[in-house]
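Participant: Fold the following for me, if possible:
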Amino acid sequence: MAYYRRRTLTRRGLLRRAAALAAFGPLFKSTAKASGSQTGSVNRYSAPSQLRITDIRACRVASNFDYPIIKIYTNQDVYGLGEVRDAGVEGLALVLKPHLVGRNPLDIEPNLDRIRKFANHRRTGGGYSAIDIALHDIAGKVYGVPVWRLIGSRYRDRIRIYCDTNESKDPKVYAERMRKRKEMGFTFFKMDIGPNLISDVPGALIGGVATEKGLKLYCEFIQAVRDAIGWDQPLAADHFGPLTLNDSIRYARAFEPYNLAWAEDMIQVGHLGQG
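Facilitator: Model prediction:
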């Protein structure tokens, strides 16, 4: 019959066990500390369901143009920044303030639906764009993720940018300005080809649209810029004026020899479907 011998706890045995428990003490202390740090890292200050827009203000950043920047304030000191596109007017965003104050900025689509009817095409939609950017900025901060994570996936962490420049009615001056942009390190360029370049030339324009004479003058500008930056550099163009579909086709054929990367917004809003 199996039996177990009764063991008597002596003073020496008691001290040995106490020493063993003392050795494990720092481990338990470290575990408790780690557990506490994890709990402390939780952002208990931000309560997304209680977040509310309290104010919208604007300022201007002075550069080559004055760029209006808006700031959406909330009741939890989380704010969002947005830019009124194309150096527009901050009032286009501030006028939307009464429709957003008191609402949760994380309800991005409902908020945008609410103000969409007060926006419009092109630059008159700059206020809407600024609100859109600022709302996403707030959401990214609240959830602790970059905005690209909110709207999809990241395909790259670097992008190539193009450089525009101030125009001139003198093709040589225009080309020199673009050449200096190349010296700054830019490798992609865009130029404005609009009626103001040739407005002083008799017979070059009819109603803001270039005649054949005007198109030849436009081509002189493109040729000068091409000679300045090289034919191996991508070059795009913009600001053509109030063109119809047929005007756009005529322009594109005239510019074809210069291998433009793109011709931007040739058909203006309001002229779609017109010949």
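
Participant: switch to C-alpha atoms for all contacts and neighbour counts from now on
Facilitator: OK.

Participant: State the number of residues packed around residue 256.
Facilitator: Burial of residue 256, expressed as a neighbour count using other CA atoms under 10 Å, amounts to 10.

Participant: list the contacts for it?
Facilitator: Taking CA atoms under 8 Å, 6 or more residues apart in numbering as the contact definition, residue 256 lies against nothing.

Participant: quick one: residue 194 and residue 242 touch, right?
Facilitator: No. Using CA atoms under 8 Å, residue 194 makes no contact with residue 242, being 9.6 Å away.

Participant: Can you point out the buried residues in the helix or strand encompassing residue 30?
Facilitator: Counting by DSSP states H and E, the element that carries residue 30 is helix 11-40. Residues of helix 11-40 classed as buried by neighbour count (16 or more other CA atoms under 10 Å): none.

Participant: And the helix or strand that it is followed by, what does it pack against?
Facilitator: Towards the C-terminus, the helix or strand next in line after helix 11-40, according to DSSP H and E, is strand 53-62. The criterion is 3 or more CA pairs under 8 Å, 6 or more residues apart in numbering; DSSP states H and E, and the helices and strands that strand 53-62 contacts are strand 66-74, helix 91-94.

Participant: so strand 53-62 versus strand 66-74, what angle?
Facilitator: Direction vectors for strand 53-62 and strand 66-74, defined by axes from the mean of the first three to the mean of the last three CA atoms, to 10 degrees, enclose an angle of 160 degrees.

Participant: here's the other one to compare against:
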Amino acid sequence: MKITAIKTYAVKVGIRNQLLVKIETDEGIFGWGESGLSGREKAVVGALEHYAEFLRGRDPFKIGSLWQEMYRSQYFEGGRVLQAAVSAIDIALHDIKGKALGVPVYDLLGGKQRDHIPTFATTFAAPGPEMIDQAKMLVEHGWTALRLSPAGHEEKQIYEPREHIAATAKWLVKAREELGEDVVLGIDYHHRLTVAEAASFCQKMPSGTLDFLEEPIRDESPGAYEALRRLTDVPFAIGEEFSSKWQFQPYIERDIHQFNRLDVCNVGGLTESMKVAAWSETHYVDMMPHNPLGPICTAATIHFCAAVANFSWLETRASPAETHLGFDSSDFFSTQPRLEGAVYPVSDAPGLGVEVNEDLLAKQSFEFWEAPHLKRRDGSVTNW
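Facilitator: Sure, this is the predicted structure:
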């Protein structure tokens, strides 16, 4: 079997652009992958065009070898753009191999360790009574792990952390009181805080209020996270923007965090994800994968979650609290993962188990989208 074509579809599907990649072979078997670099899909398309030049004619079964060749056979190796391209290709190659062998992708990763994948769901209301009502509704629907909403994320231009952390902390304490001790509660700060701001936020709540704090500060400096660790006892969930095992290395080896927000569509696909998971297992760090994209990403991540021992929850954006997203992707993906209550069943279909309407994809166009460029009130730029 040989690779004959690598096709890219950077198109608007529902509320967001998706970058889907189809790899075709001379035996008629094809695979689908997805890239995760949201907002910079065009850059990844360019990288995919470069990789396609030497991947055509190659054996798609040699997934590990092709991964190494894509990573090492260039002077400027790695980085988020290139690894997002490698991720999509790697996932598609696993889809091909699973289909060719007649086995689900999880069998290529060592076999299934669980029959369904627990998820965590996210509220979208600002901290207040509505946020707590949404959380209670999710618990009634079966969720035992929730990610709550910080204040200030609804503002599109101005963000001042100190104006929001006190209000957020107050309502998180109330949420814990209302929801009880058995529900897992976390919050995502989208790396908007400094070490001092994140420490102040945590210190405004009794110990045990939060079960995880996601992405409180930027990730470039592991030492900064170590400084924050000394100032709070809240477990950290980080890593969704990491693009290789090397970025995870200092966090794992120095025992800085407790949950890996690994993204299979950014880190280097399933090949790299399994290495990060195994390494994390030696330090008792659990996988809590990032999963904000489309059904290809969800399916690949489900297979990953099924095959690893050190797993906690998978992110889902399909809960009843996020019906405001308002899009049914069935026309584009006739077969795709579907929640059953608060869990995803693990498909036993060959490959990823997703069917894609390529003709409909081809009719869609790309729509440029730019994340909000947030500023402080003094006019300086801050993190989105």
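
Participant: TM-score them against each other, please.
Facilitator: Once the chains are overlaid, their TM-score stands at 0.62 when taken by TM-score structural alignment, normalised by the length of the first structure; 217 aligned residues with a CA RMSD of 3.6 Å.

Participant: tell me, the helix holding residue 30 of the first structure lands on which residues of the second structure?
Facilitator: With TM-score structural alignment applied, helix 11-40 of the first structure matches no range in the second structure.

Participant: one step back: TSV for the helices and strands packed on strand 53-62 of the first structure, including mean neighbour count and distance to residue 168 of the first structure?
Facilitator: Written out in TSV, the entries for those read as follows (neighbours: other CA atoms under 10 Å; distance: least, CA to CA, whole Å):
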stretch	mean neighbour count	distance to residue 168 of the first structure
strand 66-74	21	20
helix 91-94	21	30
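
Participant: how far away is residue 76 of the second structure from residue 83 of the second structure?
Facilitator: If you measure residue 76 of the second structure against residue 83 of the second structure using CA to CA, to the nearest Å, the figure is 12 Å.

Participant: Looking at those two now, which is surrounded by more residues?
Facilitator: Comparing residue 76 of the second structure with residue 83 by other CA under 10 Å, the one with more neighbours is residue 83, at 28 against 9.

Participant: I'd assumed that one was in a helix, is it?
Facilitator: Yes. Secondary structure of residue 83 of the second structure, determined by DSSP: H, G, I helix; E, B strand; the rest coil: located in a helix.

Participant: Do you have the helices of the stretch 151-275 of the first structure handy? List them.
Facilitator: When secondary structure is read from DSSP state H, counting those that start in this stretch, the stretch 151-275 of the first structure shows helices at 171-183, 212-229, 245-255.

Participant: Adding distance to residue 130 of the first structure, write those out as a markdown table.
Facilitator: Formatted as a markdown table, the entries for the helices of the stretch 151-275 of the first structure read as follows, by distance: least, CA to CA, whole Å:
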| stretch | distance to residue 130 of the first structure |
| --- | --- |
| helix 171-183 | 28 |
| helix 212-229 | 33 |
| helix 245-255 | 30 |
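
Participant: would you list the ones you listed in a markdown table and tack on mean neighbour count?
Facilitator: What follows is the helices of the stretch 151-275 of the first structure, written out as a markdown table (neighbours: other CA atoms under 10 Å):
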| stretch | mean neighbour count |
| --- | --- |
| helix 171-183 | 18 |
| helix 212-229 | 19 |
| helix 245-255 | 16 |
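
Participant: for those helices, which one sits closest to residue 71 of the first structure?
Facilitator: Ranking these by distance to residue 71 of the first structure, with CA to CA as the measure, places helix 171-183 first at 31.8 Å.

Participant: how much does that closest one stray from the second structure?
Facilitator: Here the mean offset of helix 171-183 of the first structure against the second structure after fitting is 2.9 Å, by mean CA distance after the TM-score superposition for the first structure.

Participant: chain center to that helix, what's the gap?
Facilitator: Relative to the centre of its chain, helix 171-183 of the first structure is centred 27 Å away, using CA atoms, centre = their mean, to the nearest Å.

Participant: could you say what helices and strands that helix packs with?
Facilitator: When contacts are defined as 3+ CA pairs under 8 Å, 6+ apart, helix 171-183 of the first structure sits against helix 212-229.

Participant: Off-centre distance for the helix it packs on?
Facilitator: 32 Å.

Participant: by contact count, what packs against it?
Facilitator: Contacts of helix 212-229 of the first structure with other secondary structure elements, assessed using 3+ CA pairs under 8 Å, 6+ apart, are made with helix 171-183, helix 245-255.

Participant: With distance to residue 33 of the first structure as added columns, please give those helices in TSV.
Facilitator: Below are those laid out as TSV (distance: least, CA to CA, whole Å):
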stretch	distance to residue 33 of the first structure
helix 171-183	56
helix 245-255	69
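
Participant: which residues in the first structure does the helix or strand hosting residue 360 of the second structure align to?
Facilitator: Applying DSSP H and E as the criterion places residue 360 of the second structure in helix 358-363. When helix 358-363 of the second structure is aligned against the first structure using TM-score structural alignment, it corresponds to no residues at all.

Participant: To residue 58 of the first structure, which of the helices and strands packed on strand 53-62 of the first structure lies closest?
Facilitator: Among those, the nearest to residue 58 of the first structure by CA to CA is strand 66-74 (4.2 Å).

Participant: Now that closest one on the second structure. Mean distance?
Facilitator: Here the mean offset of strand 66-74 of the first structure against the second structure after fitting is 3.0 Å, by mean CA distance after the TM-score superposition for the first structure.

Participant: residues in contact with that strand?
Facilitator: By CA under 8 Å, 6+ apart, the list of residues contacting strand 66-74 of the first structure reads 51-61, 79-84, 86-90, 93, 130-131, 134-135.

Participant: so which of the helices of the stretch 151-275 of the first structure gets nearest residue 141 of the first structure?
Facilitator: Between residue 141 of the first structure and those, the shortest gap by CA to CA is with helix 171-183, which sits at 35.3 Å.

Participant: That closest one to helix 212-229, inter-axis angle?
Facilitator: Using the same axes, to 10 degrees, one finds that helix 171-183 of the first structure and helix 212-229 are set 30 degrees apart in direction.

Participant: Tell me the counterpart of residue 268 of the first structure in the second structure.
Facilitator: The equivalent of residue 268 of the first structure in the second structure is residue 218 (alignment by TM-score structural alignment).
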